[in-house]
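Undergrad: structure of the sequence below:
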Amino acid sequence: MMITVDEHRARILAAVAVTPVETVALADAAGRVLADDVVSRWPVPLFDNSGMDGYAVRAADAAEGAVLRVIADVPAGSSLDPTIGVGEAARIMTGAPVPSDADAVIPLEHTDLGTTITTEPPSRITVTTAPAHGAHIRRTGGDSPAGAVAVAAGTVLGPWQLSSIASAGYTEIPVHRAPRVAVISTGSELIDPAGTPRRGEIPESNSVLLAAAAAAAGADLVTVTTVADDEAALSSLLDGIDADAVILSGGASVGAFDVVKAVLDRTGSIEFGPVRMQPGKPQGFGADEAGRLFFCLPGNPVSVAVSFETFVRPALLAMAGRTVIDRPRVHRTAATSWRCPPGRAQFLPVLLDETTVRPATAGGSGSHLVTSLAVAQALAVIPADTEQVVEGDIVEVMVLS
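TA: Okay, here's the model as predicted:
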């Protein structure tokens, strides 16, 4: 029985378990999902510090035209806390601790000397613009107090989040382990892309596509290989793979040499059957007795690409602990008309601009039209009950980049 895209997707996501937690260095955490809240060990900033290059002063002494004697120099990183008396100032650099006696910072440009910096501080300055009390002082804990959540559990870690974690006082953090994924392309017709095909042979590209797509989704690739249409060879290969998920392309339909289905059908919870979509109709999915998830995809390149985006990528992101697992979707006006497969949802590689969408190639949505993948920016997602998209229709589009 043919099932819908939503039904197949729901079955996949119901089987997904989030990967275990491991502790990694910040340098290895980019793109991973934080497993626990990171609580700041310190207030941020750690101490009152200057927000400008200038002079630390008592605001009451720093009226416009006042002449102040410079009695100290406080660079960034200094532990100095000079005593500032009446009519005195200390030169201070951005980020340096503000002397305890000071309650304002005058920027360099608000003095008679301007922004000229000398090795030694000047002996005196004349104030040209009076500072307000507290001016240009970044207060202790002004960003966040000690004990505050710096980055929340479930956050996908990028450069900004990692910087916040470092500021909170950590070099290692708990994250969900990247899903360990094996990619296997099946087919006796497949040869190395650099080879010269004989009659009936084709360059193998599916493993290249799937490996790159899985890596982009944050997976740790443990195996990327091809295997002929040989049940014993495929079984032997699978026996030696330690992975959370195995992605296979080819051999998932009803042909006489569909080796993936022959080896895996009814193993554990793995089942094969048609999904109401085009391309990508032949699909298989389930877990084996060891708990490995198997994604059994068709063999034609566009079918592989569409199947990965529709089913595999969301599952890998969910395994990694992400809550946002879908590509963004937008709506555009069809710039031309095209036919749709009767009774099946259509996923068509397309080009789009700010207002319109059109097929990426003139060949339509055939599963063999690999050229469309090189130029496509998105997939048009057309409901199964649509027989034709007419120029001017509003089309839902899954944006791929």
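Undergrad: when you work out contacts or count neighbours from here on, use the C-alpha atoms and nothing else.
TA: OK.
Undergrad: which parts of the stretch 51-200 of the chain are helices?
TA: Under the criterion DSSP state H, counting those that start in this stretch, helices of the stretch 51-200 of the chain are mapped to 159-167.
Undergrad: need the strands for it, in chain order.
TA: Assigned by DSSP state E, counting those that start in this stretch, the stretch 51-200 of the chain shows strands spanning 54-57, 67-74, 88-92, 104-107, 124-126, 137-138, 149-151, 172-176, 180-186, 190-191.
Undergrad: contacts for the third one, please.
TA: The set of residues that contact strand 88-92 without belonging to it, under CA atoms under 8 Å, 6 or more residues apart in numbering, is 50, 53-58, 68-76, 82, 84, 98, 121.
Undergrad: one more time with 6 Å
TA: Outside strand 88-92, the residues that touch it by CA atoms under 6 Å, 6 or more residues apart in numbering are 53-57, 68-75.
Undergrad: Val370: which of these is nearest?
TA: Proximity of those to Val370 (CA to CA) peaks at Asp53, which lies at 58.5 Å.
Undergrad: so Ala335 is in contact with Val389, correct?
TA: No: here Ala335 lies out of contact with Val389, judged by CA atoms under 6 Å, at a distance of 9.9 Å.
Undergrad: number of nearby residues for Leu13?
TA: Leu13 has 16 neighbouring residues, counting by other CA atoms under 10 Å.
Undergrad: second input sequence below; structure requested for side-by-side comparison:
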Amino acid sequence: MTSRTTGPIRTTGPDRDARGESAFEPTADRPVPASVEEHIDHVRRLLDALRTRPSDTVSVAEALGRIPTSDVASPVDLPLFRNSQMDGYAVRAVDVAAVPVSLRVAGTIAAGPSDTIVVEPGTAVKIMTGAPVPEQADAIVPVENTVAEGDFVTISMSRAAGEYIREQGSDVTAGTVLVRSGQTLEPRHIAVLAAVGLSHIEVRSRPKVAVITTGAELVDAGSPLRPGQIFDSNGVTLAAHLRANGADVVAVHRSSDVPEDFRRILFLATSKAELVITSGGVSMGDFEVVKDVLATLGGQFGSVRMQPGGPQGTAVVDGVPVLSFPGNPVSTVVSFLMFARAVIRESAGLPPISVRSVPLAHSITSISGKRQLLRGKVEEDGVTLIAGPGSHLVAAMAWADVLVDIPADTIELAAGTNVRVIPL
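TA: Just a heads-up that it's a prediction; the model follows:
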């Protein structure tokens, strides 16, 4: 669903959420608002240890989506031995040069372990697909070109040497690199690793991340709602974004606005994770449990000059970095995309997300001072904004495919102006 208009689209205005996000301003005990780039640099420094990953040994059966830490070469040839490409008869090509010809059937070879059989002149051996080709045979006659009668088979079509035979190593030879270091393993890679007999592989370890959502108003999806309650979408949303970008989500917790409750869950999360991400409780309301607790543990909170997602916090608890995002669903997602996604992907060994420039399909207006990160959809005539800038408009995020990045000093952009878009 898109929103078009003949006049400029306003991208700013009142956007006060339940936690007072728009009212979050610097005070004497808080840092001066930072730019997006400054906070990105701050987070990267905080998560520096996370970006250097050791390797894990995992079974090939469980390696889907993992990143090899080195090139992986085949230990064997494929095929492992000469085998038949067809159900039919193994013959000497010279014996079927003139057809029709009747040959004595000297035996049968099925796929699997078998005794050694030699194809003598004037004989054929019945063979199944994948079975080892018997000695002295150099061609396979498909069964549809034959008629079996007792101990003999009549061949109706001649076959040249090599026809329908898979030679050893014709697919890959031992020592050939099958997958490269840094490559994301897909089902086709799993297939070849299993085919050459590899049971385990060294891969980049995944960063272990725990998620904590906060708010007395939150309940699980599917639960009955009392007045003032909402479904907790941030927990499942952050977990999905983390998994999609290579993280191992070790826990998803939810805390009330009671400090003791949050503190208990926080220390539980840090005992399991290398990184904790929280949502909610970081602005200027009366029940900002994340800020209240983390501030006593050395946490820093302030406002980044962007909308949505201005209020941000960071801390280190028991040696584990904590990133604290605002609680409105869109603010939470935008915060993850801007500040956490790149580091998570890098730590997991995944390639960076490519940002590109796309023309606006319509004009927009903005205000100076805050970088706008608006939901948009790229179409044939450019990028179109989806709905408004409100940080509560979750459906608009689902309909969008990019964030439209409007610089903080921009007041108005005409249709056709190139803007930076960030894939969702």
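Undergrad: make a PyMOL selection of the buried ones in the contacts of strand 88-92 of the first structure.
TA: Restricted to buried positions by 16 or more other CA atoms under 10 Å, the PyMOL selection for the contacts of strand 88-92 of the first structure reads:
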select buried, resi 53+54+55+56+57+68+69+70+71+72+73+74+75
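Undergrad: and the contacts of strand 88-92 of the first structure, which two are furthest apart?
TA: The widest separation within the contacts of strand 88-92 of the first structure (CA to CA) is 19.1 Å, between Leu68 and Pro75.
Undergrad: which position in the first structure aligns with Phe81 of the second structure?
TA: Mapped onto the first structure by TM-score structural alignment, Phe81 of the second structure lines up with Phe47.
Undergrad: give me the number of residues near its match?
TA: Neighbour number of Phe47 of the first structure under other CA under 10 Å is 17.
Undergrad: do the same with Ile422 of the second structure
TA: Ile422 of the second structure, neighbours per other CA under 10 Å, totals 21.
Undergrad: same check, this time on Leu297 of the first structure
TA: Neighbour tally, Leu297 of the first structure, other CA under 10 Å: 30.
Undergrad: same question, Asp409 of the second structure
TA: Counted with other CA under 10 Å, the neighbours of Asp409 of the second structure add up to 12.
Undergrad: which residue lines up with Thr384 of the second structure in the first structure?
TA: Under the alignment by TM-score structural alignment, Thr384 of the second structure pairs with Arg358 in the first structure.
Undergrad: tell me the SS of that match?
TA: strand (DSSP: H, G, I helix; E, B strand; the rest coil).
Undergrad: tell me how far the most centrally placed residue in the second structure lies from Ile190 of the second structure.
TA: With distances taken as CA atoms, centre = their mean, Ala244 lies nearest the centre of the second structure, 3.7 Å away. Ala244 of the second structure is 19 Å from Ile190 of the second structure, where distance means CA to CA, to the nearest Å.
Undergrad: do Ile40 of the second structure as well
TA: 36 Å.
Undergrad: helices of the stretch 201-350 of the first structure, residue ranges please.
TA: 206-216, 231-239, 259-264, 301-307, 313-319.
Undergrad: who wins for proximity to Pro145 of the first structure among the ones you listed?
TA: Checked against CA to CA, the stretch from the helices of the stretch 201-350 of the first structure lying closest is helix 313-319, at 32.6 Å.
Undergrad: could you tell me where the closest one falls in the second structure?
TA: Under TM-score structural alignment, the match for helix 313-319 of the first structure is residues 341-347.
Undergrad: show me what Ser59 of the second structure lines up with in the first structure.
TA: Aligned partner of Ser59 of the second structure by TM-score structural alignment: Ala25.
Undergrad: its match against Glu172, yeah?
TA: Yes: Ala25 of the first structure is within contact range of Glu172, at 4.3 Å (criterion: CA under 6 Å).
Undergrad: so where do the strands sit in the stretch 251-400 of the second structure?
TA: 275-279, 300-303, 306-307, 311-317, 320-325, 356-359, 364-365, 371-379, 382-385.
Undergrad: joint contacts of Ala25 and Glu172 of the first structure?
TA: In terms of CA under 6 Å, 6+ apart, Ala25 of the first structure and Glu172 are not both contacted by any residue.
Undergrad: show the contacting residues for the residue lying closest to Val60 of the second structure once chain neighbours are set aside.
TA: In space, and not counting its chain neighbours, Val60 of the second structure is closest to His200: 5.0 Å by CA to CA, 6 or more residues apart in numbering. By CA under 6 Å, 6+ apart, the contact set of His200 of the second structure is Val58, Ser59, Val60.
Undergrad: just Val219 of the second structure next, same as before
TA: Counting by CA under 6 Å, 6+ apart, Val219 of the second structure touches Phe231, Asp232.
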